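Chemist: Any chance you could fold what I've pasted below:
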Amino acid sequence: MTELILHHYDFSPFAEKIRLAFGLKGLAWRSVTQPSYLPKPELLPLTGGYRHIPVMQAGADVWCDTRCIARELDRRQPAPALMPPELFALSTAVESWAERDLFWPAVRFASGTNADTMDAQLHVDRAAMRGKAAPSHDRLRRVARRSLAQLRPQLAIVERMLDHGRPFLLADAPCQADLAVYHGLWFLSALEIDCSGELAPLPRTLAWMQRVAALGYGRIEPMSTKEALSIAARSSPAPVGPSIDDDALPPLGSMVSIRPEGYVTGAVVGVLAVVDRFDLGVRRTDAELGELMVHFPRVGYEVVEAGA
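Modeler: Okay, the predicted model is just below:
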């Protein structure tokens, strides 16, 4: 099977989620470090314009967004499952809550607290992703204080989720819900000024985080960006599976434009090649890399006919 390549950077919380997914499954993978802000000249040719991290690559197939990546990992190696069938609905609900109501207050609190220690261009870049002007450091610190007021009630929920006494959030074994809750809390200590003191009053949460961290990252071997691009250029996309007919989307074979909701980042344009209940694939051609298949989750992404 084609080797798995993860494009990421060290302090990305969503990349941490997938690094731990590799660890949970005991997978071998290649590590490609990408910039944390634009320009990203050796990522965008792969994705066609999608600039978020992480991105997973296998040959000329590219997966964007951690939910889509996780489903592909479960397809390739079903056990141990990130999404066990009996926990699918509950884990999906926990993931949705964690990556909205828990994640954003945690990230804004840690980032604002570290306003003076982070690369100034990172603040400019993240504001531009949402079509906003670069914030002042004073504003970032004010946002941090407001975010802390939102974060503390969410942390109390995590602690209560562990009242059952099991080692992980939903069962005796870890699943995607654990990784989704963990990575926002992990970010509290990922920057120069450690904000994880907010977790000190939460003994069950701290013990659970140690168990999640112990999953490790699997077996890692570094790879250069140039080598990853060369692999894509030498490869062809894998054959696609069957598609469903969904009249809420443009017809298969249409030229479509896709971008994450809530952002003003560049859209990926290509031919809608495959659609299932949760994901879709866009076939596109890069002048240097040739034909690529870029996979996205359906939830959280706007898909329209190109030029509409």
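
Chemist: alpha carbons only for contacts and neighbour counts from here, please
Modeler: Fine.

Chemist: Can you mark which positions in stretch 234-249 are buried?
Modeler: Within stretch 234-249, the residues that count as buried by 16 or more other C-alpha atoms under 10 Å are 235-237, 249.

Chemist: before we move on, what about stretch 135-147?
Modeler: So, applying 16+ other C-alpha under 10 Å, buried residues of stretch 135-147: 137, 140-141, 143-145, 147.

Chemist: so which of these would you say is closest to M129?
Modeler: L140 (16.1 Å; C-alpha to C-alpha).

Chemist: Let me know how buried the closest residue to that closest one other than its chain neighbours is, in neighbour terms.
Modeler: In this structure, L140 finds its nearest non-sequential neighbour in G112, 4.6 Å apart by C-alpha to C-alpha, 6 or more residues apart in numbering. The number of residues packed near G112 is 23, by other C-alpha atoms under 10 Å.

Chemist: now the other sequence, so there's something to compare against:
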Amino acid sequence: MSDLILHHYPTSPFAEKVRLILGHKQLAWKSVFIPMVMPKPDLTALTGGYRKTPVLQIGADIYCDTALIGDVLEHIAPTPTLYPEAVQGAARIVAHWADSALFTASMAYNFQPAGVAQVFAGVPAEGVQAFVADRTAMRGGAARMASSDATSTYKSYLRRIDSMLHRQDFLFGSQPCVADFAVYHPIWFTQERTPALAGILDATPEIQRWMARMKAIGHGTVGKCSAEEALQTAHSATPVAVQAEVFQDDHGIALGHQVVIAADNFGMEPTQGELVAATSTRYTLRRSDDRAGTCHVHFPRVGFTLKKVSP
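Modeler: Got it, this is the predicted structure:
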């Protein structure tokens, strides 16, 4: 198997989710740091347009979205599992809620003035302005939750999570599952990046103890890799053959057509390519780039739209 290469930056909550999963599975991986804001030319040479963080690269196969990355890492290292059979459905639903509703409320809470001052300590004014403009563009014009509403919502969510941890170490029992990693990363940002606002956790002691258990998992074995080395790795590799026989057509678009895939509500930059696989859980596009060569770019079905490119 080719090296696992994670394209990320240190303060990304979603990247922390994947870094901790890599640690949970005791995997070795290489780290490529990417910019926090656009442009991201080295990353988009691999993805074709997708810009969110993180992205997992294995040779010439590029995996977008942390839900799909979790599935890929589970296939590579099935134990310890992210998806215990008895609670797999519930764990996936909680993970999806955490990556959407919990994340939205927590970040609106974290980016109050006191939090902003800590996140951007020492950053020039133009850097702060660039970040704000970038995230506004990612929302596609949608309004951000007001901090007062976010505070109320976040407190309610934290109480519910705290109750799930009563008399057990993790959300669904004695071992962490995908739900733990998804719930952890928005709260991690509050605790680690905006400690001036971390007092909101004082009312939920079970969460505080659980956070310590999660942090102790660590990030696995990390090596360094430059963006140029990652591009060279993709260019010299061949994408893994796809399983076309499991094709699931929900759009009336046959394999082989040029399509565009984009996130459905945040960071909606499109990726265009040839549809070479569409299973019950993911799409795969084949695309070529002068720097990255021919790659397969993979997306989950949930959270993404698929459209045929007009002739």
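
Chemist: related to what we said a few turns ago, who's in contact with the residue nearest to L140 of structure 1?
Modeler: With contacts taken as C-alpha atoms under 8 Å, 6 or more residues apart in numbering, G112 of structure 1 has the following neighbours: 137, 140-144.

Chemist: can you check L38 of structure 1 too?
Modeler: Shown in contact with L38 of structure 1 (C-alpha under 8 Å, 6+ apart): 51, 125.

Chemist: sec struct for it, please.
Modeler: What DSSP: H, G, I helix; E, B strand; the rest coil gives for L38 of structure 1 is coil.

Chemist: what's the distance between the residue nearest to the spatial centre of structure 1 and A238 of structure 1?
Modeler: In structure 1, the C-alpha nearest the mean C-alpha coordinate belongs to T66, at 3.5 Å (C-alpha atoms, centre = their mean). Plainly put, T66 of structure 1 is 20 Å away from A238 of structure 1 if you go by C-alpha to C-alpha, to the nearest Å.

Chemist: cool, and A177 of structure 1?
Modeler: A177 of structure 1 is 29 Å from A238 of structure 1, by C-alpha to C-alpha.

Chemist: rewinding a little: what is the most widely separated pair among the buried residues of stretch 234-249 of structure 1?
Modeler: Top of the distance list for these (C-alpha to C-alpha): S235 and L249, 28.7 Å.

Chemist: And the helices in structure 2?
Modeler: Applying DSSP state H to structure 2 gives helices spanning 13-24, 41-47, 66-76, 88-97, 103-110, 113-119, 125-138, 147-164, 178-192, 205-215, 227-236.

Chemist: Tell me the counterpart residues of the second one in structure 1, please.
Modeler: When you say that, I think you mean helix 41-47 of structure 2. Using TM-score structural alignment, helix 41-47 of structure 2 corresponds to residues 41-47 of structure 1.

Chemist: Just the buried positions in the matching stretch, please.
Modeler: Buried residues in stretch 41-47 of structure 1 (16+ other C-alpha under 10 Å): 42-47.

Chemist: I'd like the buried residues of stretch 135-147 of structure 1 written out as JSON lines, with distance to D74 of structure 1 added.
Modeler: JSON lines is the format used below for the buried residues of stretch 135-147 of structure 1 (distance: C-alpha to C-alpha, whole Å):
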{"residue": "H137", "distance to D74 of structure 1": "42"}
{"residue": "L140", "distance to D74 of structure 1": "38"}
{"residue": "R141", "distance to D74 of structure 1": "40"}
{"residue": "V143", "distance to D74 of structure 1": "37"}
{"residue": "A144", "distance to D74 of structure 1": "36"}
{"residue": "R145", "distance to D74 of structure 1": "39"}
{"residue": "S147", "distance to D74 of structure 1": "34"}
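
Chemist: tell me which of the residues you listed is nearest to D163 of structure 1?
Modeler: Set against D163 of structure 1, the nearest of the buried residues of stretch 135-147 of structure 1 by C-alpha to C-alpha is S147 (25.4 Å).

Chemist: Matching the closest one against structure 2, which residue comes up?
Modeler: That one, S147 of structure 1, aligns with A150 by TM-score structural alignment.

Chemist: again with G281 of structure 1
Modeler: Under TM-score structural alignment, G281 of structure 1 pairs with T284 in structure 2.

Chemist: Can you report how many residues neighbour its match?
Modeler: Using other C-alpha under 10 Å, the number of residues around T284 of structure 2 comes to 24.

Chemist: Ok, the one 10 residues further on next?
Modeler: Burial of T294 of structure 2, expressed as a neighbour count using other C-alpha under 10 Å, amounts to 20.

Chemist: Could you verify my assumption that E261 of structure 1 touches E302?
Modeler: Yes. Counting by C-alpha atoms under 8 Å, E261 of structure 1 does reach E302; the two are 6.0 Å apart.
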